[in-house]
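>>> Sequence plus predicted model, see below.
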Amino acid sequence: MAKNRFSSTAGPSQRQLRVGEVIRRALSDILNRGDIHDPDLNRLSVTVGEVRTSPDLKIATVYVMPLGGQHRDEAIAGLKRNKGELRRLLSKEVVLKNAPDLRFQIDETFDRMDHTRELFARDEVRRDLDDEDEDDGAGEER
C-alpha cells in the first residue's frame, strides 16, 4: 500500500512553517492597523500567537488571544465575522497562489504555561527537584 504523504507524523514542513509565520506577521499588522471595518473588532487588541497551515496551504488555523485574555468569545466571533475581509487583505499583503481559508482558535499556550508554573511551585514538586539537584552534585569529585 502506498504511503500517504500527508499522514506522516514528522510534523510540519519548512514550507508550512515559513508560510505560517508570514501569515502570522501579516495578520498581526492588519489587526494592529485596524484595517477591518468592524468597530467591535478594532476596539479589541488581539495577539496572533501562531498560524498553522495545512500541507497544501489551503487552510490556515490562526491561534489568537485578546489582550489580557478577556473577551475571548467576542474576539473569535469578530474574527469569524470578518474572515472574508481578513482573507482579502491578507491576499494583498502576502503573495501566495491562493489565499488560505482562515480558521480562528484561542491560543491556549499562555494557560498551559501558567499551569506548568503552578505545578513547579507545588511543595512536593519543588522537593523532588531539590532532591534531584543534590543527587547530581553528591558523587562528583573536582
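Thanks, I have the structure now. Note that this is a predicted model, so its numbers are computed, not measured.

>>> C-alpha only now, for contacts and for neighbours.
Noted.

>>> show me what contacts the residue most central in space within the chain?
Nearest to the geometric centre of the chain sits residue 50, at 2.6 Å (Cα atoms, centre = their mean). Applying Cα atoms under 8 Å, 6 or more residues apart in numbering, we find residue 50 in contact with 20, 21, 24, 62, 63, 64, 107.

>>> Comparison target, given below:
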Amino acid sequence: MRKNSIKNTRVNAEVHKELAEIIRNGIKDPRIKPMTSVTAVEVAPDLKTCKAYISVLGDAEAKKDTLTGLRSAESYIRRQLAKTVNLRNTPEIRFILDESIEYGVTMSKLIDEVSKKDTASEVHEDGEDSQ
C-alpha cells in the first residue's frame, strides 16, 4: 500500500475517527485534559505504526500531563482500536503534540495587532494633514 493511496487515506480517516472517540469517551485518566483533540493521524503503509497528532488546549503543564496520560494508556487505546477498526495489524501508536492550531491563533493575534496599529496611524496621519 502506497503512502497516499485511497486505501491508506481511508485507513487514516477511520483510525482518526475511532481514536478521537476512544480518547474523548473511553479514557478516565485525570491527566488527560477534556479539551484534547486528535488533529491528524498517519498510519504507515504496512499498518505497523501510527503517528497521532494531539492538540491540547491549556498551558505547557497540561500538555505534558496529557501526553504522559496518553502514553500510559497506549495499550488500552490500541486494544480498543483493534476492537473497533477491522485491520490485519493494529498499529503501534505514537502520540505527538501538535501546536499548529496554537501557532495559528498566535499569528492571527499578531496580525490583528499590526492591522490595528496601521489603521490607528493612518487615522492619526489623516488628522495631521487636515490641519
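Great, that's in hand. Note that the structure is predicted; figures quoted are calculated from it, not measured.

>>> related to what we said a few turns ago, among the contacts of residue 50 of structure 1, which ones are buried?
Among these, those buried by neighbour count (16 or more other Cα atoms under 10 Å) are 20, 21, 24, 62, 63, 64, 107.

>>> export the contacts of residue 50 of structure 1 to TSV and tack on distance to residue 35 of structure 1 and secondary structure?
TSV is the format used below for the contacts of residue 50 of structure 1 (distance: Cα to Cα, whole Å; DSSP: H, G, I helix; E, B strand; the rest coil):
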residue	distance to residue 35 of structure 1	secondary structure
20	20	helix
21	20	helix
24	15	helix
62	18	strand
63	19	strand
64	17	strand
107	22	coil
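
>>> Show me what the helix or strand harbouring residue 61 of structure 2 is packed against.
In the assignment (DSSP states H and E), residue 61 of structure 2 maps to helix 60-72. Contacts defined by 3 or more Cα pairs under 8 Å, 6 or more residues apart in numbering; DSSP states H and E place helix 60-72 of structure 2 against strand 49-56, strand 92-97.

>>> next SSE after that helix?
Defined by DSSP H and E, the subsequent element after helix 60-72 of structure 2 is helix 74-84.

>>> tell me the angle that following helix makes with helix 60-72.
60 degrees (axes from the mean of the first three to the mean of the last three Cα atoms, to 10 degrees).

>>> With structure 1 overlaid, report how far helix 74-84 of structure 2 is off on average.
For helix 74-84 of structure 2, the mean deviation from structure 1 after alignment is 0.5 Å (mean Cα distance after the TM-score superposition for structure 1).
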